[in-house]
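[1] give me the fold of what follows.
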Amino acid sequence: MDSSSSLLTVDQRIIELEAEISATRFAKRWIVAWITLGNPLLIGAIVAGNLLIDFSKPGSGRSALNTLGPIAVIISIVVSVLFWNAARTYEREKSVELLQAQAERRSLEVTTTPEAATSQPFQEYYRSIPDLRDEYRRSAERYRGRHNLFQLTVIVGSILTSVSTTAAAEQGIWSWIAVGLSALVSISAGVIAYFKFRERSLNLQQTADSIDLEMQAYSLRIRRYRSLSPDEAPAAFAEEVERIREEQRKKELQLEQPPEAVPQQRHQPL
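    Predicted structure coming up:
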């Protein structure tokens, strides 16, 4: 098997591992959502049952609710934690395999990519770019997950707050539940507005995609590299990647600025 075929095989393996890791992380997010939201809802249902159900009627025994309910909650907590731990272990194993495959790919790239005939510093620089791109993508995924979690909290909390406010007319404890849920919604909305997880995720994903496109253009000698000599292409590639990284740093600094600072800068006199 020649070097190009080996590189293609490694690339396919990397794609498969990334897909498995992505699916595992998606499953972990649902498990965490159930741990943080599903189990409290079960506990809330038991509490609401004790408050709202008239146990003086025949066939509505309080002991059945308070026996089967806690058992269901305990089973749910134990099973969800076990599933989360199994998913985390599987993700770690696949992450190690992915790192090994990426290291193998970098070793194959030394002889199969255009930078093989360039200087040693540029070879090291070029081999570091895939790791940089993947780090941007991982960071984008982390911020996306945080945004989705807090946004889900706002949506579910808003619905439960409305329900609790309606029920508070008959049961006094629901007014306290409504207050707590309202505070949780306000805190989550404040965290989303302050940390700007969605904007950070979008910027990082765009930066990773730009670096990936630049790597493909350099490898295929297309776009800006079509008319460049073998000595000029590496310098042009490095300059473009550094420009993309600089833009990403500027975007991060802009997100750190308070919202009221932007209009003031725009209206400064010339």
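[2] when you work out contacts or count neighbours from here on, use the C-alpha atoms and nothing else.
    Fine.
[3] from the chain's centroid, how far away is the longest helix seen in the chain?
    The helix that spans the most residues within the chain, counting by DSSP state H, is helix 62-112. Centroid displacement of helix 62-112 relative to its chain, using C-alpha atoms, centre = their mean, to the nearest Å, is 15 Å.
[4] one more: stretch 229-247?
    29 Å.
[5] in it, what's buried?
    Across stretch 229-247, burial judged by 16 or more other C-alpha atoms under 10 Å covers A233, P234, F237, A238, V241, I244, R245.
[6] one more: stretch 186-204?
    For stretch 186-204, by 16+ other C-alpha under 10 Å, it's 186, 188-189, 192, 196-204.
[7] these in helices, which ones?
    Checked against DSSP H, the buried residues of stretch 186-204 include these in helices: S186, S188, A189, I192, F197, R198, E199, R200, S201, L202, N203, L204.
[8] I'd like those residues as TSV, with distance to I75 appended.
    Output for those, formatted as TSV (distance: C-alpha to C-alpha, whole Å):
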residue	distance to I75
S186	32
S188	29
A189	32
I192	33
F197	34
R198	35
E199	38
R200	38
S201	36
L202	38
N203	41
L204	40
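[9] run this one through as well so I can compare:
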Amino acid sequence: MTDPVNPLSGVTTTDLLIEHRREIADLTQRIKNRRLQVCGLYGTPIALVLTLLMWAGSKIFIWLNSDTPSAINNIFGGVAFILGAATVAQMMAEFSDATPWKDSETPVRELRLELSLAEERHVLEARRRTPPPMDRQASYKERIPGEIARLRKESRHYRRVHLTMQWMLFISSAAISAVTAWYDPPQPAKGALIGLGFTVTVVTAASGYFKPRERAFNLQQTADNIEQHTTALELGIAPYSATDEMQNLELFATTVEGMRAEQRMREQQLDQPQQGQQQVI
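    Model prediction:
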């Protein structure tokens, strides 16, 4: 099915919506860049002043009656030179006519206002040119493979985190016993024992709090279920064996959204304390 066309300009609805999304993405990136520019513009001179004060303070309070070591002077002098050069470069980039910065002398609030207006234009344009339900459901179906890939990527990430934590526990626990048995008394290895015991405690607490194994299992299960329904829709088998394609797409979108909502609910339950999980369950 072809996209509706604007009779005045001949531009399709898809092209217009894509252009709005590009404008929103561009403004979002410009806001991030401008925030970094402002932080550097004001933060670098402050860091320079603090460095000079620390340099002077170390001379006054530590080496008042003697010469400051050359290493200390070299460190403070090098840091001050770098910060001074960065300050001058940023000032030139901000206030010079031939500035390399795209949004120099532009407040962040003005860019955020432009972003809000662009998002409002996108919403109004999308509402005015909303395609029929069957087209939206077909488009939703085409986005499902990306959602499955995202779920599996996150599942692999949490699985790797879980395996890393388990191996750290195995190695640290075994090393504690080995070091304790090797040194008697364990005075030469007291630092190693403290570090290994600290590692075991931290990893155990982090594993119990963040629950990477459960998160990986839930994500993988949701991805497999969505893929199963996607395959059933493509093959036209139950529960998507109706002769009306629009009915199949509607059922598919409803089922997948239910699975995604259930996945989000499971993630919220994992983020809650144990007592809160029992109340929710």
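[10] picking up where we left off before, just put the buried residues of stretch 186-204 of the first structure in a markdown table and tack on distance to K94 of the first structure.
    Listed next are those as a markdown table, based on distance: C-alpha to C-alpha, whole Å:
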| residue | distance to K94 of the first structure |
| --- | --- |
| S186 | 38 |
| S188 | 32 |
| A189 | 34 |
| I192 | 31 |
| K196 | 30 |
| F197 | 26 |
| R198 | 27 |
| E199 | 29 |
| R200 | 26 |
| S201 | 23 |
| L202 | 25 |
| N203 | 27 |
| L204 | 23 |
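[11] which one of those sits closest to R133 of the first structure?
    Checking these against R133 of the first structure by C-alpha to C-alpha gives L204 as the nearest, at 9.2 Å.
[12] how about the closest one, what's its match in the second structure?
    Correspondence of L204 of the first structure to the second structure, assessed by TM-score structural alignment: L219.
[13] from E142 of the second structure, how far off is its match?
    In this structure, L219 of the second structure and E142 of the second structure are 20 Å apart, going by C-alpha to C-alpha, to the nearest Å.
[14] ok, now S58 of the second structure?
    64 Å.
[15] H122 of the second structure too?
    Taking C-alpha to C-alpha as the measure, H122 of the second structure falls 22 Å from E142 of the second structure.
[16] over to A216 of the second structure?
    Applying C-alpha to C-alpha, the value for A216 of the second structure to E142 of the second structure is 24 Å.
[17] next one: Q228 of the second structure
    From Q228 of the second structure over to E142 of the second structure the distance is 15 Å, taken as C-alpha to C-alpha.
[18] what do you get for Q29 of the second structure?
    Taking C-alpha to C-alpha as the measure, Q29 of the second structure and E142 of the second structure are separated by 27 Å.
[19] what do you get for E245 of the second structure?
    E245 of the second structure is 15 Å from E142 of the second structure, where distance means C-alpha to C-alpha.
[20] check A118 of the second structure too.
    The value you get for A118 of the second structure to E142 of the second structure, if C-alpha to C-alpha is used, is 26 Å.
[21] okay, these two: which has more neighbours?
    Set A118 of the second structure next to E142 and count neighbours by other C-alpha atoms under 10 Å: A118 wins out with 18 against 12.
[22] who's in contact with that one?
    H20, E23, I24 (C-alpha atoms under 8 Å, 6 or more residues apart in numbering).
[23] looking at those, which is nearest P188 of the second structure?
    Of those, the one sitting nearest to P188 of the second structure (C-alpha to C-alpha) turns out to be I24, at 60.9 Å.
[24] what strand or helix carries that closest one?
    helix 13-61 (DSSP states H and E).
[25] which residue numbers in the first structure does that helix align to?
    With TM-score structural alignment applied, helix 13-61 of the second structure matches no range in the first structure.
[26] what do you get for stretch 141-156 of the second structure?
    Using TM-score structural alignment, stretch 141-156 of the second structure pairs with 126-141 in the first structure.
[27] average gap between that stretch and the second structure?
    In the superposition against the second structure, stretch 126-141 of the first structure averages 0.4 Å from its aligned positions (mean C-alpha distance after the TM-score superposition for the first structure).
[28] can you find the partner of P259 of the first structure in the second structure?
    By TM-score structural alignment, P259 of the first structure lines up with Q274.
[29] could you do N66 of the first structure as well?
    Aligning on TM-score structural alignment leaves N66 of the first structure without a counterpart in the second structure.
[30] residues contacting Y140 of the second structure?
    Listed by C-alpha under 8 Å, 6+ apart, the contact partners of Y140 of the second structure are A253.
[31] go again with 10 Å.
    When contacts are counted by C-alpha atoms under 10 Å, 6 or more residues apart in numbering, Y140 of the second structure touches M134, L249, F252, A253, V256.
[32] just name the closest of those to V88 of the second structure, please.
    Closest to V88 of the second structure, out of all of those and judged by C-alpha to C-alpha, is V256, at 55.2 Å.
[33] residue in the first structure paired with that closest one?
    Match for V256 of the second structure (TM-score structural alignment): V241.
[34] how many other residues sit next to whatever residue of the second structure lines up with A168 of the first structure?
    Under the alignment by TM-score structural alignment, A168 of the first structure pairs with Y183 in the second structure. Y183 of the second structure sits with 12 neighbouring residues when counted by other C-alpha under 10 Å.
[35] can you pull out the helices in the second structure?
    In the second structure, the helices defined using DSSP H lie at 13-61, 70-95, 108-128, 133-182, 190-210, 212-235, 245-271, 274-280.
[36] looking at the buried residues of stretch 229-247 of the first structure, which is nearest R25 of the first structure?
    Of all these, R25 of the first structure sits closest to R245, with 26.8 Å by C-alpha to C-alpha.
[37] which residue sits closest to the closest one, ignoring its sequence neighbours?
    Closest residue to R245 of the first structure apart from its sequence neighbours, by C-alpha to C-alpha, 6 or more residues apart in numbering: T207 at 7.4 Å.
[38] how many neighbours does the one you found have?
    Residues within reach of T207 of the first structure, counting by other C-alpha under 10 Å, total 21.
[39] now distance to M265 of the second structure too, for the contacts of Y140 of the second structure, in a markdown table please.
    Formatted as a markdown table, the contacts of Y140 of the second structure follow (distance: C-alpha to C-alpha, whole Å):
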| residue | distance to M265 of the second structure |
| --- | --- |
| M134 | 28 |
| L249 | 24 |
| F252 | 20 |
| A253 | 18 |
| V256 | 14 |
